[in-house]
Every structure is written in C-alpha cells, then in structure tokens.
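J.: predicted model and sequence below, questions to follow.
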Amino acid sequence: MTITARLAERGITLPNAPAPAANYVPFVLDGTTLYVSGQISQGPDGLIKGRLGDGMSVEDGAAAAQRCAISLLAQVNAACGGDLSRLKRVIKLTGFVNSTADFIDQPKVINGASDFLVAVLGDAGRHARSAVSAASLPLGVAVEIEGIFEISA
C-alpha cells in the first residue's frame, strides 16, 4: 500500500508544502539526505497555538505534533517532485515544545509525530529523536518539528 493510500485511510490529504516564514528554504537535499526545516503546528483552521503546562493538555500537544508531521511529509513530497514513493525512511526528528519550566512531558507531546509517522510508514517511520522544551516558539505555536529523511535518487 502506498503512503498516500495509508494517509487516505486515516482521512488525511497532504496539504501544499508550507512556505517559509522568514529568510530560509523549506528543505535542502544533499544526495539522498533531505533536511526539512522546522514545521510549526498548523491545521486547516490555522495555527495551533498554546503552551504545554499552561492550559494546553498533552493530548492537544500530541495532536499539534501530528500536524507538524503532516507538514513534514508535505515538504518531503515537494522535495520529491510529488513522488512520495521516493521516501525511504525517517532518519531523525527534533521536536520543540512550547512549555512551562516545570513541564516534563515533551517526549509524550512529540510522540504525536513519531507515532503518526510509524503508523503511516511502518518501520521506515522509526527514527532517532530529540524532544526539548522551548520558552516560546514562533507565532506562539505549541510545537515545531524539523526532520532528516532518506530518499531515493
């Protein structure tokens, strides 16, 4: 089953790859290694804002992280010229969680992205990862995640 079909089973259609919000490129391809810039939490209704440990639940944070993963896949799709079958594996994610100083469940929040990628990609979705706290994130979003991927030439 294709990645697009597995996404469709979950009711997900990849959006257009989000445009950069500042002076950077959305991705850099070096051979078969694709580096995707940080994707902020946003859904069909706009930015997903909030701060974990201050009124936002871990479940809501995990849902925001899943939206970041969807944007990451949209960038991979753009980098692959619309041929998502070129994605071989997720190498590493770095997740940033807008959270209070005493919030300690950043890994549970970023699991929203990790679990989603494994569900959609199988073993190719298993990856190395960091999940860190941030005092704030751009535009007040709850989560930002960057990724490194392997693609076929």
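T.: Looks like it came in fine.
J.: rest of the way, CA atoms for contacts and neighbours
T.: OK.
J.: distance of the nearest residue to Ala128 once chain neighbours are set aside relative to Asn23?
T.: Leaving out its chain neighbours, the residue that sits closest to Ala128 by CA to CA, 6 or more residues apart in numbering is Lys92, at 4.6 Å. As for Lys92, its distance to Asn23 is 23 Å (criterion: CA to CA, to the nearest Å).
J.: those two: who's more crowded?
T.: Neighbour count, other CA atoms under 10 Å: between Lys92 and Asn23, Lys92 has more, with 19 against 6.
J.: okay, now the one to match up with it:
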Amino acid sequence: MKKLLLLVLLITGPVWAQSPEERIAELGIELPEVRQPSANFVKWRQVDNLLFLAGEGSPEKGTLGKDLTTKEGYAAARNTGIRILATLKAATGDLDRIKQFVKVRGMVNSAPDFYEQPQVINGFSDLMFEVFGERGKHARAAVGHVSLPSNIAVEIEVVVELKEEGE
C-alpha cells in the first residue's frame, strides 16, 4: 500500500505543488480591486521580512447571533479572506513570495450571547489553507466585539512572513 501511495505521489506530484495564484484560479476566485484607505493609515507595512496588513472588513454587515448566523459569518470571513488575498497580491506582486502566515486576529461583530467566533473565523483560516496549504496555517485569535466599524460583520488583521531573496 505504501508503495502504491508513493507511486501516485510521484506521478501526480505533491498536492500543494500549484502556486497560490493557480489555486485561486482553480477555486474560481476573482480578486477584487484594492482600495486605498480614506484615513491617515496604510493598507500594509513591511518590516524586514514580515508584512503587516491593516484590518480588512467584510462586505457583509450585521451582528452575529442577531442579524447573521454562524454560517453567514463563516461566509463573511471567507469573503474577507478574498479581500486580504487581493491586498497581499498588491503588496507582494506575487503571492508565491509568502513564506508562511504568522498571526491572524479575527474580530467578529457579536451579540452578547454569541459564542461561536472561532467557527466564524474558520471561514478565513480554511480559505488560506485551501490557497497556501501548510503555509496558510497560522496562530490565531478569534474574538467578539460589541460593534465593528460601519457595522461590518468581520474584521481580520494578518501578519505574514515573506521569502528571502532567492528562496
């Protein structure tokens, strides 16, 4: 059985041999245009080989546990992830420059009795794994907030490590 598995892997190649951008295309995802902030801050800041992204909000609005279900929150976090992919692409020029995701902070607009913030932010985490494989796994916080700007459902901050030149 092990020999058969090895033969299959040799023929087909590793599961994550595709570039992140090839995976995005395969998943049928279209990256949106990246808009610059209207306030006095930047969308990203690179320090050495770490890239820090400003918080990105979901297109969906509402409070989880009141206006939105956990499933709808999961979709909002996934959609936020698509926006973050677009920002990462704009910041790096090539998503393959991302060595690994380091830290994610997921904020969920939550009703006082809503406790499924981790399941909501899984929408983001699952997408990053689909696109980047093991490189997309990250340390994470998923926390509830009484409100988020403009009543958005989800806001996510990201820190990624970039590959060194020639890596």
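T.: Sure thing, it's come through. Keep in mind that this is a model prediction, so the values were computed, not measured.
J.: could you get me the TM-score between them?
T.: Taking TM-score structural alignment, normalised by the length of the first structure as the basis, the two superposed chains have a TM-score of 0.92; 147 aligned residues with a CA RMSD of 1.0 Å.
J.: which residues touch the corresponding residue of the first structure for Glu155 of the second structure?
T.: Alignment note (TM-score structural alignment): Glu155 of the second structure maps to Glu144 of the first structure. Counting by CA atoms under 8 Å, 6 or more residues apart in numbering, Glu144 of the first structure touches Gly38, Gln39, Ile40, Ser41, Ala65, Cys68, Gly95, Phe96, Val97, Leu137.
J.: where does Glu144 of the first structure land in three-state SS?
T.: Three-state assignment for Glu144 of the first structure (DSSP: H, G, I helix; E, B strand; the rest coil): strand.
J.: chain neighbours aside, what residue packs nearest to it?
T.: Ile40 (4.3 Å).
J.: now do the same contact list for that neighbour.
T.: Leu47, Cys68, Pro138, Val141, Ala142, Val143, Glu144, Ile145.
J.: and for Thr100 of the first structure?
T.: By CA under 8 Å, 6+ apart, the contact list for Thr100 of the first structure reads Arg51, Leu52, Gly53, Asp54, Ser133, Ala135.
J.: rewinding a little: need the three-state assignment for the residue nearest to Ala128 of the first structure.
T.: Assignment for Lys92 of the first structure (three-state DSSP): strand.
J.: which one in the second structure is aligned with it?
T.: So, by TM-score structural alignment, Lys92 of the first structure is matched to Lys103.
J.: and its match, how close does it get to Val154 of the second structure?
T.: Look at Lys103 of the second structure and Val154 of the second structure: by CA to CA, they are 16 Å apart.
J.: and the contacts of Ile40 of the first structure, which of them are buried?
T.: Among the contacts of Ile40 of the first structure, those classed as buried by neighbour count (16 or more other CA atoms under 10 Å) are Cys68, Val141, Ala142, Val143, Glu144, Ile145.
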